[in-house]
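Enquirer: Turn this into a model:
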Amino acid sequence: MTFSIAAHQDGRFGIAAASSSPAVAARVVHLRDSVGAVASQNVTDPRLGPVLLDGLASGSSPEAAIAAVLANEPNAAYRQLTVVDASGAAATFSGHLTLGVHGEATGPHCAAAGNMLSRPDIPEILCGAFTSAGGQLEERLFTALSAGLAAGGEAGPVYSAGLSTVSGIGWRDTDLRVDWQESPIGELGRLLEVWLPQRDDYVQRGLEPAASPGYGVPGDDR
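Expert: Next comes the predicted model:
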């Protein structure tokens, strides 16, 4: 029910995901400053994301972090995982009970996976699009997600999408979600166009409120 890509760029981490089920990003996306990006999907157990990030934080490689989690996961056959660490190394796992047509792929600084897909190479398309795209991390993630959709995406329609990033400041500097909509990836792109020019202003408002720019809305008298 999901296709997603996790990636690293210039010390930042991000994930973009889409699904036929509602609120996909609420369950799938796991990010940690200076540590990595993890997607936990298929028959999703969100608890696996923080455990995988803990493994990366302790010095494990993505492959070793996945192996350690699976060794203690009684329902491993149902899980699909992607992991990218601070060096850009990546690893994936799909249990043998992953739903429908499924696949996974890794590329430079990225990993992708999907289930109930229209074709098994959708994750390869995601990674290829990310690798060849230019721009900021958010833009490259959105390009990858759009390429996956254009190539067929899920076997059925998608209704939710999300894109989140962390940049070492202590919170997600981009965290956009479309939780139920007929064209969620297109709507996500529209939100991204609105958000990106303002992102750094909102970061400054958090870190240096006295020096931050005004909001430019009624009631803001700065």
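
Enquirer: make it CA atoms for all contacts and neighbour counts henceforth
Expert: OK.

Enquirer: The residue lying closest to residue 114 once chain neighbours are set aside - how many residues pack around it?
Expert: Nearest residue to residue 114 in three dimensions, chain neighbours excluded: residue 3, at 4.0 Å (CA to CA, 6 or more residues apart in numbering). If you count neighbours by other CA atoms under 10 Å, residue 3 ends up with 32.

Enquirer: Following up with a second sequence; could you model it the same way so I can compare the two?
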Amino acid sequence: MTFSLLGHCPRTGQFGAACTTSSIGIGARVPFLAAGIGGVLTQHRTDPRLGPRGLDLLRSGCTAQEAMAALVASTPDHGWRQMAAIDSAGRTAHFHGARMKPAHAEAHGAGCVAIGNIMANADVPRAMVEAFLAEPEAPLASRLLAALQAGEDAGGEGRPLVSAALLVVEKESFPFVDLRVDRDATPIATLAGMWRDYAPLAEEYVLRAVAPDSAVGG
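Expert: From the prediction side, this is the model:
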């Protein structure tokens, strides 16, 4: 009952994730990213412990595939898990546990991977990847949101969504973008609206943290 995508922008060095589901609080449980390192998605009877563990593996020098293999080996409950990873070179990996409920699927593209479970159909991740790759010069956050909408347009869960999240990291230890929507009738559209409001301020918020003398706002 979740579909999501990890993506990398070689132009900016950003890593990002976008995800949505029919349950509450997806932004706190599914996407995990680290600047310059990569990211992990953990979903389907979600174990949020696997996100930081996966980032530590990537940080240690593991490729996405090596990190995924180690994550699977580290948990006896892997049959219930669905995961994806992207490493610093943009390589991707995924895992589907044997006890996952259908429809579940994955799709990989250049610098991105999409996964989903308990979806209306198995075409959703491929639609997400195609949308993400369609405008490579657009801001990473915009491409992630386009992928999320494409997944919903392709069938999504086949039931009403209530939460969505957008997470992007760039250079700092804190996120460049971290926007979440919960208990909303149209979470993807609401999230896209939040990004439109946030986009002109994103660089300023970073400046306020790292070079406050140069910042413009209060």
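
Enquirer: Got a TM-score for the two of them?
Expert: Once superposed, chain against chain, the TM-score is 0.96 (TM-score structural alignment, normalised by the length of the second structure); 215 aligned residues with a CA RMSD of 0.9 Å.

Enquirer: sorry, back to before: got the contact list for the residue nearest to residue 114 of the first structure?
Expert: Taking CA atoms under 8 Å, 6 or more residues apart in numbering, we find residue 3 of the first structure in contact with 17-19, 112-115, 117, 122-123, 148, 153-154.

Enquirer: same deal with residue 181 of the second structure?
Expert: 162, 163, 164, 165, 187, 190, 191.

Enquirer: so stretch 74-88 of the first structure corresponds to what in the second structure?
Expert: Aligning stretch 74-88 of the first structure against the second structure (TM-score structural alignment) gives residues 76-90.

Enquirer: ok, and for the matching stretch, which residues are buried?
Expert: Under the neighbour-count criterion of 16 or more other CA atoms under 10 Å, stretch 76-90 of the second structure has 78, 79, 80, 81, 82, 83, 84, 85, 86, 87, 88, 90 buried.

Enquirer: Next, format those residues as a markdown table and append distance to residue 109 of the second structure.
Expert: A markdown table is the format used below for the buried residues of stretch 76-90 of the second structure (distance: CA to CA, whole Å):
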| residue | distance to residue 109 of the second structure |
| --- | --- |
| 78 | 25 |
| 79 | 25 |
| 80 | 25 |
| 81 | 22 |
| 82 | 18 |
| 83 | 16 |
| 84 | 13 |
| 85 | 13 |
| 86 | 11 |
| 87 | 14 |
| 88 | 15 |
| 90 | 10 |
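
Enquirer: Just the element for the residue nearest to residue 114 of the first structure, please.
Expert: strand 2-9 (DSSP states H and E).

Enquirer: do residue 203 of the first structure as well
Expert: Counting by DSSP H and E, residue 203 of the first structure is found in helix 184-207.

Enquirer: so where in the first structure does the lengthiest helix in the second structure end up aligned?
Expert: The longest helix of the second structure (DSSP state H) is helix 140-153. Using TM-score structural alignment, helix 140-153 of the second structure corresponds to residues 137-150 of the first structure.

Enquirer: How about residues contacting the matching stretch?
Expert: Applying CA under 8 Å, 6+ apart, the external contacts of stretch 137-150 of the first structure come out as 3-5, 7-9, 12-18, 122-123, 125-130, 133-134, 163-165, 174, 185, 189, 192.

Enquirer: Among these, which are located in helices?
Expert: Per DSSP H, the contacts of stretch 137-150 of the first structure map to helices at 122, 123, 125, 126, 127, 128, 129, 130, 185, 189, 192.

Enquirer: By neighbour count, which of those residues wins?
Expert: residue 126 (34 neighbours).

Enquirer: And it? What does it align with in the second structure?
Expert: In the second structure, residue 126 of the first structure lands on residue 128 (TM-score structural alignment).

Enquirer: Next one: its match from residue 218 of the second structure, what distance?
Expert: Residue 128 of the second structure is 38 Å from residue 218 of the second structure, where distance means CA to CA, to the nearest Å.

Enquirer: List the contacts of the closest residue to residue 7 of the second structure other than its chain neighbours.
Expert: Spatially, and ignoring its direct neighbours in sequence, residue 7 of the second structure is nearest to residue 112 (4.3 Å; CA to CA, 6+ apart). Listed by CA under 8 Å, 6+ apart, the contact partners of residue 112 of the second structure are 5, 6, 7, 8, 86, 90, 91, 92, 129.

Enquirer: now residue 36 of the second structure
Expert: Neighbouring residues of residue 36 of the second structure by CA under 8 Å, 6+ apart: 13, 14, 15, 88, 170, 171.
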